[in-house]
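Colleague: output the structure for:
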Amino acid sequence: MELPTDPGALAPYFDHTLLKPAATEAEIETLCREALDYNFGAVCVHGSRVEVAASFLEGAGQHLAAVVGFPLGATCPDVKAYEARACLAAGASELDVVVNLGWVKDGQWGRIGAELDLLREAADGSCLKLILETCYLTREEKIRLCQMAQGSGWDYVKTSTGFGSGGATLADVTLMRETVGGHLGVKASGGIRSLDDALAFIGAGATRIGASAGVSILQEARQRMGQGR
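Modeller: The predicted model follows:
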């Protein structure tokens, strides 16, 4: 995959993220200000912070993502659907949803498929990213979930929440890209902290990078690639 060669081409890959449970409103506003300053592709926050982020970003053309069923994925499907609709009503335009990992391990693929379809309907055309939490999955489970996300009309598959036992790996991103081809986006998230990390994941097939270290990565990019945006 062709790598961005300047900071301006790199910045839109980033979902600038703040998902710490104790994050304050002031920190959310700082997150949004940084996203605008650096021209990141999106901001990603908890559902209860969507309204304040949407208010701050109003009219800026910035994508706003909210997490759903986060970080464990074990919420009932109807609750996830309600949460999805509430986040969209508050101003989110994208949803990052954690798959039910217990159902994956039980092999309850029919229930997972029904949940994916329910959430696709609840999202009413908005961008949906399925968080696989790859650190807990076998190769076969990762492939099947990617195929199911594609079959249910989702937009992205995503590696991790950042709250599991491991984050994104190049092997997982490569596998996910090979599985979905050019049909879905692939979001690498969890433990991406340097410019070299980001470029490696993009090279492996990631089209989005979820990171809380976006500012330091872009600052590093400006030093190494030049000052352009």
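
Colleague: when you work out contacts or count neighbours from here on, use the C-alpha atoms and nothing else.
Modeller: Fine.

Colleague: what about Gly185, neighbour count?
Modeller: Around Gly185 there are 20 other residues, counting by other CA atoms under 10 Å.

Colleague: check whether it really touches Ala206, as I assumed.
Modeller: Yes. Using CA atoms under 8 Å, Gly185 is in contact with Ala206, at 7.2 Å.

Colleague: show me where this structure has its helices.
Modeller: Using DSSP state H, the helices of the chain run over residues 7-10, 25-38, 50-57, 77-90, 101-106, 109-123, 139-151, 170-180, 195-204, 214-225.

Colleague: mind putting these into TSV with distance to His63 and mean neighbour count?
Modeller: Formatted as TSV, the helices of the chain follow (distance: least, CA to CA, whole Å; neighbours: other CA atoms under 10 Å):
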stretch	distance to His63	mean neighbour count
helix 7-10	16	20
helix 25-38	10	17
helix 50-57	9	19
helix 77-90	12	19
helix 101-106	27	14
helix 109-123	15	18
helix 139-151	21	18
helix 170-180	23	19
helix 195-204	20	20
helix 214-225	15	18
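
Colleague: out of the ones you listed, which gets nearest to Lys129?
Modeller: Proximity to Lys129 (CA to CA) singles out helix 139-151 among these, at 8.6 Å.

Colleague: what does that closest one rub up against?
Modeller: The contact list for helix 139-151, computed with CA atoms under 8 Å, 6 or more residues apart in numbering, reads 104, 113, 116, 130, 132, 134, 155-157, 175-176, 179-180, 183-184.

Colleague: farthest pair within the residues you listed?
Modeller: Largest separation among the contacts of helix 139-151 by CA to CA: Val104 and His183, giving 22.7 Å.

Colleague: for Arg193, which non-adjacent residue is closest in space?
Modeller: Distances taken as CA to CA, 6 or more residues apart in numbering put Ala213 closest to Arg193, at 5.5 Å, once the chain neighbours are dropped.

Colleague: ok, that neighbour - how many residues close by?
Modeller: For Ala213, the number of neighbouring residues by other CA under 10 Å comes to 17.

Colleague: ok, now how distant is it from Ala11?
Modeller: For Ala213, the distance to Ala11 equals 12 Å [CA to CA, to the nearest Å].

Colleague: same question, Met1
Modeller: Plainly put, Met1 is 16 Å away from Ala11 if you go by CA to CA.

Colleague: next one: Glu115
Modeller: Taking CA to CA as the measure, Glu115 falls 33 Å from Ala11.

Colleague: quick check, Ala221 in contact with Pro4.
Modeller: No. Counting by CA under 8 Å, Ala221 does not reach Pro4; the two are 10.2 Å apart.

Colleague: I'd like the structure of this one too, to check against the first:
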Amino acid sequence: MQGEGSSIITSTREFAVAVDASVLFANATPDDIRKLCDMVQKWGFNVCVNSVYVQFASELLKALGVSVELAATVGFPFGASSTAAKVAEAKLAVNQGATEVDMVLSIGQLRGGQHQAVQDDIQAVASVVHDNGGKALKVIIETCYLTDEEKIIACHLLTEAGADFIKTSTGYGTAGAAVKDIRLFRNHVGPQVKVKAAGGIRTLEQSMALMEAGACRLGIGAGHAEKIIKEWGAAH
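Modeller: Sure, this is the predicted structure:
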């Protein structure tokens, strides 16, 4: 998996499918989701929305004839929901059309050394996602709050729990995606676990650096995603 990223991207389409265009802000309206789906129809990005908008986004994408991955956030943005609540939210999201789930790890329990509880939390959500037809569970560990040792522990826990991706950030913490963390992830997650970089991605240069480090998916706010793909197209 090391190096999976920009080195294999040869077209605007390939760049688009490596991006989850996201609308996750607290005051997002249905019109914001509508604009997101219209943009996705044009460029071919994947979609990431809060779970309240999954069914709406799914219906919009179908009406537009667009077939992309639709991700729903779970336990977002703090990861402090109970496992039962995360499981229920994930199951509903998949049943409403989400193909992927981006859940937030129980950050406080990880920092408090409750590692089995963290693994069990992830495993429960992974099971409900996979058992209900979801393609992927991404686990957000919110790197800005963790030491490198805690990040490594998170890598091991989510690998054992059956996660499909590790993801850097929610975009609501004190910092976002960093190349050093992508490299750390690639060295410590299992070979089957992919890496998603998210949080604070604003430029093409930053996007390429993260992908060169080993990220195969980027979570980018919708407005920045369109700006970056236009920049990529102009450069190629």
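
Colleague: quick revisit: closest one to Thr161 of structure 1 among the helices of structure 1?
Modeller: Closest of these to Thr161 of structure 1 is helix 101-106, at 12.3 Å (criterion: CA to CA).

Colleague: and that closest one, how far from the chain's centre?
Modeller: In terms of CA atoms, centre = their mean, to the nearest Å, the centre of helix 101-106 of structure 1 is found 21 Å from the chain centre.

Colleague: please say which of Met1 and Ala11 of structure 1 ends up with more neighbours.
Modeller: Ala11 (25 against 10).

Colleague: corresponding residue for the more buried one in structure 2?
Modeller: Using TM-score structural alignment as the criterion, Ala11 of structure 1 maps onto Ala16 of structure 2.

Colleague: for the spatially most central residue of structure 2, give me its contacts.
Modeller: Taking CA atoms, centre = their mean, the centroid of structure 2 lies closest to Asp102, which sits 5.1 Å from it. Taking CA under 8 Å, 6+ apart as the criterion, Asp102 of structure 2 is in contact with 71-74, 137-140.

Colleague: give me the buried subset of the residues you listed.
Modeller: With neighbours counted by 16 or more other CA atoms under 10 Å, the contacts of Asp102 of structure 2 contain buried members at 71-74, 137-140.

Colleague: looking at those, which is nearest Gln96 of structure 2?
Modeller: Distance to Gln96 of structure 2 across the buried ones among the contacts of Asp102 of structure 2 (CA to CA) is lowest for Ala72, with 10.0 Å.

Colleague: what's that closest one aligned with over in structure 1?
Modeller: Alignment note (TM-score structural alignment): Ala72 of structure 2 maps to Ala66 of structure 1.

Colleague: can I assume that match is in contact with Val98?
Modeller: No. Using CA under 8 Å, Ala66 of structure 1 is not in contact with Val98, being 11.4 Å away.

Colleague: roughly how far apart are the counterpart of Leu157 of structure 2 in structure 1 and Ala89 of structure 1?
Modeller: In structure 1, the residue matched to Leu157 of structure 2 (TM-score structural alignment) is Met148. Using CA to CA, Met148 of structure 1 is found at 26 Å from Ala89 of structure 1.

Colleague: can you check Cys127 of structure 1 too?
Modeller: According to CA to CA, Cys127 of structure 1 and Ala89 of structure 1 sit 14 Å apart.

Colleague: same check, this time on Tyr38 of structure 1
Modeller: As judged by CA to CA, Tyr38 of structure 1 and Ala89 of structure 1 stand 26 Å apart.

Colleague: ok, for Thr143 of structure 2, nearest residue in space, not its chain neighbours?
Modeller: Take Thr143 of structure 2 and drop its neighbours on the chain: the residue closest to it by CA to CA, 6+ apart is Thr168, 5.7 Å away.

Colleague: just Leu101 of structure 1 next, same as before
Modeller: Per CA to CA, 6+ apart, closest to Leu101 of structure 1 is Gly73, 6.5 Å.

Colleague: what's near enough to touch the one you found?
Modeller: Gly73 of structure 1 is in contact with 97-101, counting by CA under 8 Å, 6+ apart.

Colleague: and which of those is nearest to Leu57 of structure 1?
Modeller: Taking CA to CA as the measure, Leu57 of structure 1 lies nearest Val97 of the contacts of Gly73 of structure 1, at 22.0 Å.

Colleague: give the aligned equivalent of that closest one in structure 2.
Modeller: Counting by TM-score structural alignment, Val97 of structure 1 lines up with Met103 in structure 2.

Colleague: which residue, neighbours along the chain excluded, lies closest to that match?
Modeller: Leaving aside its sequence neighbours, Met103 of structure 2 sits nearest to Val74 (CA to CA, 6+ apart; 4.4 Å).

Colleague: surely the one you found is in contact with Lys86?
Modeller: Yes. Counting by CA under 8 Å, Lys86 is a contact partner of Val74 of structure 2 at 6.0 Å.

Colleague: so what sits against both of those two?
Modeller: Residues touching both Val74 of structure 2 and Lys86 (CA under 8 Å, 6+ apart) are Met103.

Colleague: to which residue of structure 1 is Asn50 of structure 2 aligned?
Modeller: Following TM-score structural alignment, the counterpart assigned to Asn50 of structure 2 within structure 1 is His46.

Colleague: which ones are touching its match?
Modeller: Under the contact definition (CA under 8 Å, 6+ apart), the residues listed for His46 of structure 1 are 18-19, 66-68.

Colleague: go with 7 Å
Modeller: His46 of structure 1 is in contact with 19, 66-67, counting by CA atoms under 7 Å, 6 or more residues apart in numbering.

Colleague: got it, and Leu110 of structure 2?
Modeller: Val118.

Colleague: distance of the residue nearest to the centre of structure 2 relative to Leu64 of structure 2?
Modeller: From Asp102 of structure 2 across to Leu64 of structure 2, the span is 24 Å (CA to CA).

Colleague: check Leu36 of structure 2 too.
Modeller: 12 Å.

Colleague: got it, and Cys216 of structure 2?
Modeller: Per CA to CA, Cys216 of structure 2 is found 26 Å from Leu64 of structure 2.
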